[in-house]
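Visitor: Make a model of this:
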Amino acid sequence: MLHKLLTNKKVILASQSPRRQELLKALEVDFEVHLKPIDESYPAGMLPSEIAEYIAKKKAAAFLDQLTTDTILITGDTLVFKNEKALGKPKDVEEATRMLQSLSGTSHEVISSICVTTSEKQWVTHDKATVYFRVFAKAEIQHYINTYKPFDKAGAYGIQEWIGHVALLKLEGSYNTVMGLPTQKLYSLLELAATA
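Guide: Okay, the predicted model is just below:
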């Protein structure tokens, strides 16, 4: 069992996302949250999956000098893509509205990366899901943005919030991946890190 393997390890999650913290708790992992500001830019010309992994590794790089032999660091990134174009975190109401309008009545891809780093080694992977939304009414978009203020979320929405409950038609892939943490892949990587 994973929690037994991690008994003498200090697990750090470098994410302020309540969703990621909740999902990691659900894996029965004891962890601490440590945060560092990071520049999430990336080189032009990368594929969507490469971008997600690049940013997760960039987040890990900020902690490398702090890792002791018994530390396991978890970083990750979630990106929403529509027609191969990344939809980041909206800056304001107008941008959030535009993003949700572009997702209305159609499908888009969500890619979540996971990077597990120890003082000796690093493992990185990603998972992909396709989300299908029904058409949103203008009033629904306004209600969602005003009530839930999704400015900290890629693509301007959280699948676990009101909008996901009322508008999600179909999901191909893992729900947890859309929430921001591909737990099944993370579990395997933590096992590797704990026994490496």
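
Visitor: can we go C-alpha only for contacts and neighbour counts from here?
Guide: Will do.

Visitor: now for stretch 101-108, what's the gap between its first and last residues?
Guide: For stretch 101-108, the separation between the terminal residues is 12 Å (Cα to Cα, to the nearest Å).

Visitor: now swap in stretch 33-42 and tell me
Guide: Across its full length, stretch 33-42 reaches 24 Å end to end, with Cα to Cα as the criterion.

Visitor: Now do it: distance to the chain's middle.
Guide: Averaging C-alpha positions (Cα atoms, centre = their mean, to the nearest Å) puts stretch 33-42 13 Å from its chain's average.

Visitor: ditto for stretch 98-109
Guide: Averaging C-alpha coordinates over stretch 98-109 and over its chain gives two centres that are 18 Å apart (Cα atoms, centre = their mean).

Visitor: Could you also give me the structure for this second sequence? I'd like to compare it with the first:
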Amino acid sequence: MTDLPPSPRELANQTGQPWLYLASQSPRRRQLLDQLGVRHTLLLPDDGEDAEALEAERPGESPEDYVQRVTMAKWHAAMSRLQRRHMAAPDAWPMGPVLCADTTVALDQAILGKPRDAAEAQQMLSRLSGRVHRVLTAVCVHGQLRLSRSQVHWRALDGAEIARYVDSGEPFGKAGAYAIQGRSGAWTAHIDGSYSGIMGLPLFETAELLKPLGWQF
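Guide: Got it, this is the predicted structure:
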């Protein structure tokens, strides 16, 4: 998505219509919120924030515990960010619900995050080739968290396929080095779970969190 989101002030001035802050740079999450008809604007980190540090793994942490802990840490950081901005400019940054999410790919108990370079992307894809892996996405709104669990069945890949995919640039910035909505769909034989959760925002869990805050679906 290339269009700019509305400003917080614009959304707040449209009385009677619920809206939220999305604390994520993912265009896929914006797309999925649009699919639900959820009005939103972005609440991105300040220049001095080390958002990547929140995603650091802890020794012995399971993928399920990891993704939920990271999501809650992102939500607390986003709330602190909003409170700072609201205190500095209350009209420009009105208070409102904040949505955060995090997605991780798990092969057995190994967490496959975002690849740092082409070599790591190729290594991750080779490990996933011909295997069944889990995709876990946690979403938090208003301090309440839900977890989506899915299984993805891939056919076996050869080295040339993996190399072409890495060369396409699609693996970068994505957990597990792939995007289910992209070219890797050609390898996906079967999914058990939530397609939108694998993309990065499980729509069912998100809607369940938003209903108590005034949204109707």
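
Visitor: and the gap between residue 190 of the first structure and residue 50 of the first structure?
Guide: Counting by Cα to Cα, the separation of residue 190 of the first structure from residue 50 of the first structure is 21 Å.

Visitor: what about these two, which has more around it?
Guide: In terms of neighbours (other Cα atoms under 10 Å), residue 190 is the more surrounded of residue 190 of the first structure and residue 50; the figures are 24 against 16.

Visitor: Now the corresponding residue of the second structure for the more buried one: closest residue in space, sequence neighbours ignored.
Guide: In the superposition onto the second structure, residue 190 of the first structure corresponds to residue 210 when matched by TM-score structural alignment. Taking Cα to Cα, 6 or more residues apart in numbering, and ignoring the residues beside it in sequence, residue 210 of the second structure has residue 141 as its nearest neighbour in space, at 7.4 Å.

Visitor: And for residue 79 of the second structure?
Guide: Sequence neighbours aside, residue 98 is the residue nearest to residue 79 of the second structure in space, at 7.1 Å (criterion: Cα to Cα, 6+ apart).

Visitor: wait, that neighbour sits on residue 21?
Guide: Yes. Residue 98 of the second structure lies in contact with residue 21 (Cα atoms under 8 Å); the separation is 4.6 Å.

Visitor: Identify the contacts common to these two.
Guide: Common neighbours of residue 98 of the second structure and residue 21, using Cα atoms under 8 Å, 6 or more residues apart in numbering, do not exist here.

Visitor: Translate residue 50 of the first structure into the numbering of the second structure.
Guide: For residue 50 of the first structure, the residue aligned by TM-score structural alignment is residue 65.

Visitor: Now the helix or strand that contains its match: buried residues?
Guide: In this structure, residue 65 of the second structure is located in helix 63-88 according to DSSP states H and E. Residues of helix 63-88 of the second structure classed as buried by neighbour count (16 or more other Cα atoms under 10 Å): 63-64, 66-79, 81-82, 85.

Visitor: can you check stretch 28-38 of the first structure too?
Guide: Within stretch 28-38 of the first structure, judged by 16+ other Cα under 10 Å, the buried ones are 29, 31.

Visitor: follow-up on the earlier one: how much space between the residue nearest to residue 210 of the second structure and residue 152 of the second structure?
Guide: The span separating residue 141 of the second structure from residue 152 of the second structure equals 26 Å under the rule Cα to Cα.

Visitor: What's the match for the residue nearest to residue 79 of the second structure in the first structure?
Guide: Aligned partner of residue 98 of the second structure by TM-score structural alignment: residue 73.
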